[in-house]
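**Q** I'll drop the sequence and a predicted model, then ask my questions.
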Amino acid sequence: MPEQSSLSAYHLLLQLEQQFDALLATIEAAVSLYEQQQPATWVFNQTTPTTHWLREALFDMWHEQDQDGRETRNYIAIVAANDELLTAASAVNQAKARFSELLQDIKQAFPQTLSEAKSRLPHRHPHVDEVLRRNGLARLHLKQSWRQLPIAQAPVSRVRFAWYSSGRSIKRLSVQEAEHKLLQLDTEAPHIRIQLRKLASIPSGEVLAQVQTQAPLMRANLFFTEPLEDGHTRRALNAAMPIFVPDNNQRLPHINLPASQPPTTRTRARRRDEKLEQDVFLPSLRIYRYR
């Protein structure tokens, strides 16, 4: 039985390597087509985009030294693509999706082999020596490898970019779960003991909220020249990767010029119905009480 399990894991690893090769080949086909066609392009913070900027963006799948694994590098751009280039971008998305699905299969069935898979894949990259020299270590950044390329469903008349810097994720926790997390910290530290006492003073059935502030991101509103089949005339999306829009006689849609850096203070009004207390309850865990 263990031999059969090892064989299954080996087969999945082989499939993953083959799919990674297919992903790289699909990206190469798309960027080569882009470099050949040189379509109208707008790249954030670049007056004149370099010929190879899309290659750099789509092949960027690596951790940089000291990079937080939760962070990803952004490539904010608009490409006015003809049908051939739109098809190539869609093929990249399909290859990314299949690669992501295989990784999830390995993670669920053979979690112990995931680190092996991540260490083997970089050496299949055609420029791995360059990556190793540049970064000192080639580690695959999974989030950057599978994130999709936004593709507009129809011709776009204008694009409005704006920084979104007040996003956050909220995870509901029980008092018992919060206590367990606190006990994993240095319980001899005075500030941890104070938080444990605070936690013990509230009802055991109370639900708490752990808040994670998200990094600022650029959002794009695409305004279509005609309503879509569902009647919508615009679509909002995160602009972390180049957005491919159908070319309109080889012209870009009208694009506003967003600030080069995200705002340092909150720009949106605080919601009146916000349900969390304003002051953090357990600072070490970013846990708040509900009002």
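**A** That came through fine. Residues are numbered from 1 along each chain as shown.
**Q** hey, let's count contacts and neighbours off CA atoms from now on
**A** Noted.
**Q** Now do the same contact list for residue 79.
**A** The contact partners of residue 79, by CA atoms under 8 Å, 6 or more residues apart in numbering, come to 39-42, 242-245, 252.
**Q** Using TSV, lay out these together with secondary structure.
**A** Below are the contacts of residue 79 laid out as TSV (DSSP: H, G, I helix; E, B strand; the rest coil):
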residue	secondary structure
39	coil
40	coil
41	strand
42	strand
242	coil
243	strand
244	strand
245	strand
252	coil
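**Q** and those residues, which are buried?
**A** Neighbour counting by 16 or more other CA atoms under 10 Å classes 39, 41-42, 242-245, 252 among the contacts of residue 79 as buried.
**Q** Name the member of those residues with the shortest distance to residue 125.
**A** The closest of the buried ones among the contacts of residue 79 to residue 125 turns out to be residue 242 (CA to CA; 21.6 Å).
**Q** count of neighbours near the spatially closest residue to the closest one that is not a sequence neighbour?
**A** With CA to CA, 6 or more residues apart in numbering as the criterion, residue 242 has its nearest non-adjacent residue at 4.5 Å, and that residue is residue 77. Taking other CA atoms under 10 Å as the criterion, the count of residues near residue 77 is 19.
**Q** With the one 4 residues further on instead?
**A** A count of nearby residues for residue 81, using other CA under 10 Å, gives 27.
**Q** got it, and residue 53?
**A** As a measure of burial, residue 53 has 13 neighbours, counting by other CA under 10 Å.
**Q** With the one 10 residues further on instead?
**A** Burial measure for residue 63: 20 neighbouring residues, criterion other CA under 10 Å.
**Q** If you tally nearby residues, what's the number for residue 187?
**A** Burial of residue 187 is recorded as 14 neighbouring residues (other CA under 10 Å).
**Q** ok, structure two:
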Amino acid sequence: MQDDQHPGPAEPQYRLLAELEEAFDTIINRIEALVQCFREQNRERNIGAWALHHPTPDADWLRAALLDFWYQDGQDGRTTRSYVGLIAANQQMLEHVAKVNAAKDDFADILAKIREHAADLIPEIKAVLPFRHPALHAHLTGQGLARLHLKQCWRALPVANAPLSRVRLAWYSSGRSIKKLSVRDAERKLLALDTDAPHVRIQLKRLAGIPDSESLAQVQKQAPLMRANLFFTEPLADGRERRAMNVALPLFIPSTNGLLPDHNQPPPTPQEKRTRAKRNDERLEDSPFLPSLRIYRYR
């Protein structure tokens, strides 16, 4: 019988959980402080702010965007919701943004340790953390929202690292990640599936019919995302005059006068059909060779 005075094997796991809860609280508190800073400054003078899907992005809009940590019913766990916007930020506001991002980094680091050493805690985390903040948990009622979306908790707030002369926003909807695999890699992935299933057996047989030396490609289509091309007022120390970055959350832009730089108005949704020509290096077959794993052969 285990002595109650000695910690059980689960104690380190729950120490990590306690650290994560504290990090989550810090994220919430620092976001609230950032929103309050925006609210107070906007009360003194109108802060330059623009949002893709909101005509009047005020402090309430910013709070709702930054505290949207939830899965919607049926949401793909690999996707996150976007709140595209631009905010003119003075030094005080930028300091609040830096504190929020530091808290998010801490949260992500602790979560990575939990995934490595105590992955069975993840379902409990998604269920328990929302109850620590009743005002946040109220969002779950009647809005089709479900458990906590951990990635939406730790994704960083985008920041321009110098004043900008202009911003050009554009949807990028043709992205995909391509990972090269060997035949043996593909076989291991297939064997991890239900090998009693007929469609898996068919794919294993198909794989056995090609040379072991052949390279294969696993393809993952990426959700449409907004890209921002930032043009700096002056060249950076490294000589760069522009930078491109993804902006799933409002982009905070250094500004001493509260005004936004020149920016365009992108369409509210990405175009359904791809308009850019296919890259010359797209050498994959049109149909997947192993459909269950999205694995293609090269032409």
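**A** The structure has been received and is ready for your questions. Because the structure is a prediction, the values reported are computed rather than measured.
**Q** hang on, the earlier thing: looking at the contacts of residue 79 of structure 1, which is nearest residue 20 of structure 1?
**A** residue 242 (20.8 Å).
**Q** For residue 223 of structure 1, which non-adjacent residue is closest in space?
**A** Leaving aside its sequence neighbours, residue 223 of structure 1 is closest to residue 234 (4.4 Å, by CA to CA, 6+ apart).
**Q** Just give me the match in structure 2 for the one you found.
**A** Under the alignment by TM-score structural alignment, residue 234 of structure 1 pairs with residue 242 in structure 2.
**Q** and if you look at residue 150 of structure 1?
**A** Under the alignment (TM-score structural alignment), residue 150 of structure 1 maps onto residue 158 of structure 2.
**Q** before we move on, which element is residue 173 of structure 1 in?
**A** Residue 173 of structure 1 is located in strand 168-174, with elements delineated by DSSP states H and E.
**Q** What residues in structure 2 pair up with that strand?
**A** The counterpart of strand 168-174 of structure 1 in structure 2, using TM-score structural alignment, spans residues 176-182.
**Q** The matching stretch: which residues count as buried?
**A** For stretch 176-182 of structure 2, using 16+ other CA under 10 Å, the buried residues are residue 181.
**Q** With stretch 70-82 of structure 1 instead?
**A** In stretch 70-82 of structure 1, residues buried by neighbour count (16+ other CA under 10 Å) are 72, 74-82.
**Q** Can you find the partner of residue 25 of structure 1 in structure 2?
**A** Residue 25 of structure 1 maps onto residue 29 of structure 2 when the alignment is built from TM-score structural alignment.
**Q** one step back: and the next helix or strand past the strand holding residue 173 of structure 1?
**A** Beyond strand 168-174 of structure 1 on the C-terminal side, the first helix or strand identified by DSSP H and E is helix 175-183.
**Q** on contacts alone, who are the packing partners of the helix or strand following that following helix?
**A** Scanning forward in sequence from helix 175-183 of structure 1, with DSSP H and E defining helices and strands, the next element found is helix 190-200. Contact analysis of helix 190-200 of structure 1 by 3 or more CA pairs under 8 Å, 6 or more residues apart in numbering; DSSP states H and E lists helix 175-183 as its packing neighbours.
**Q** Just the angle for the helix it packs on relative to strand 168-174, thanks.
**A** Relative orientation of helix 175-183 of structure 1 versus strand 168-174 (axes from the mean of the first three to the mean of the last three CA atoms, to 10 degrees): 110 degrees.
**Q** Tell me how far helix 175-183 of structure 1 lies from the chain's centre.
**A** Helix 175-183 of structure 1 has its C-alpha centroid displaced from the chain centroid by 29 Å (CA atoms, centre = their mean, to the nearest Å).
**Q** Pull the residues that contact it.
**A** Contact partners of helix 175-183 of structure 1, identified using CA under 8 Å, 6+ apart, comprise 192, 196, 199, 204-208, 284-285.
**Q** Now do the buried residues in it.
**A** By neighbour count, and taking 16+ other CA under 10 Å as the criterion, the buried residues in helix 175-183 of structure 1 are 175, 178, 182.
**Q** do you know how far the second one is from residue 193 of structure 1?
**A** Yep, that's residue 178 of structure 1 we're talking about. Between residue 178 of structure 1 and residue 193 of structure 1 the distance is 13 Å, computed by CA to CA, to the nearest Å.
**Q** circling back: which of the contacts of residue 79 of structure 1 lies closest to residue 64 of structure 1?
**A** For these, the residue nearest residue 64 of structure 1 by CA to CA is residue 242; the value is 20.6 Å.
**Q** got a list of what that closest one touches?
**A** The neighbourhood of residue 242 of structure 1, defined by CA under 8 Å, 6+ apart, consists of 75-79, 149-150.
**Q** Try it again at 7 Å.
**A** The neighbourhood of residue 242 of structure 1, defined by CA atoms under 7 Å, 6 or more residues apart in numbering, consists of 75-78, 149-150.
**Q** out of the residues you listed, who's nearest residue 278 of structure 1?
**A** Looking at the contacts of residue 242 of structure 1 and their distance to residue 278 of structure 1, the nearest is residue 76, at 33.6 Å (CA to CA).
**Q** The closest one reaches residue 239, doesn't it?
**A** Yes - using CA atoms under 7 Å, residue 76 of structure 1 is in contact with residue 239, at 5.8 Å.
**Q** ok, and what's touching stretch 197-214 of structure 2?
**A** For stretch 197-214 of structure 2, contacts defined as CA under 7 Å, 6+ apart pick out 182-183, 187, 190, 194-195, 290.
**Q** What are the boundaries of the strands in structure 1?
**A** Assigned by DSSP state E, structure 1 shows strands spanning 41-43, 77-81, 156-164, 168-174, 207-213, 217-224, 234-238, 243-246, 254-255, 287-289.
**Q** So what does residue 212 of structure 2 match up with in structure 1?
**A** Residue correspondence to structure 1 (TM-score structural alignment): residue 212 of structure 2 is matched to residue 204.
**Q** Oops, could you answer that again for residue 67 of structure 2 instead?
**A** Counting by TM-score structural alignment, the partner of residue 67 of structure 2 is residue 59.
**Q** follow-up on the earlier one: report the separation between the match of residue 234 of structure 1 and residue 167 of structure 2.
**A** 10 Å.
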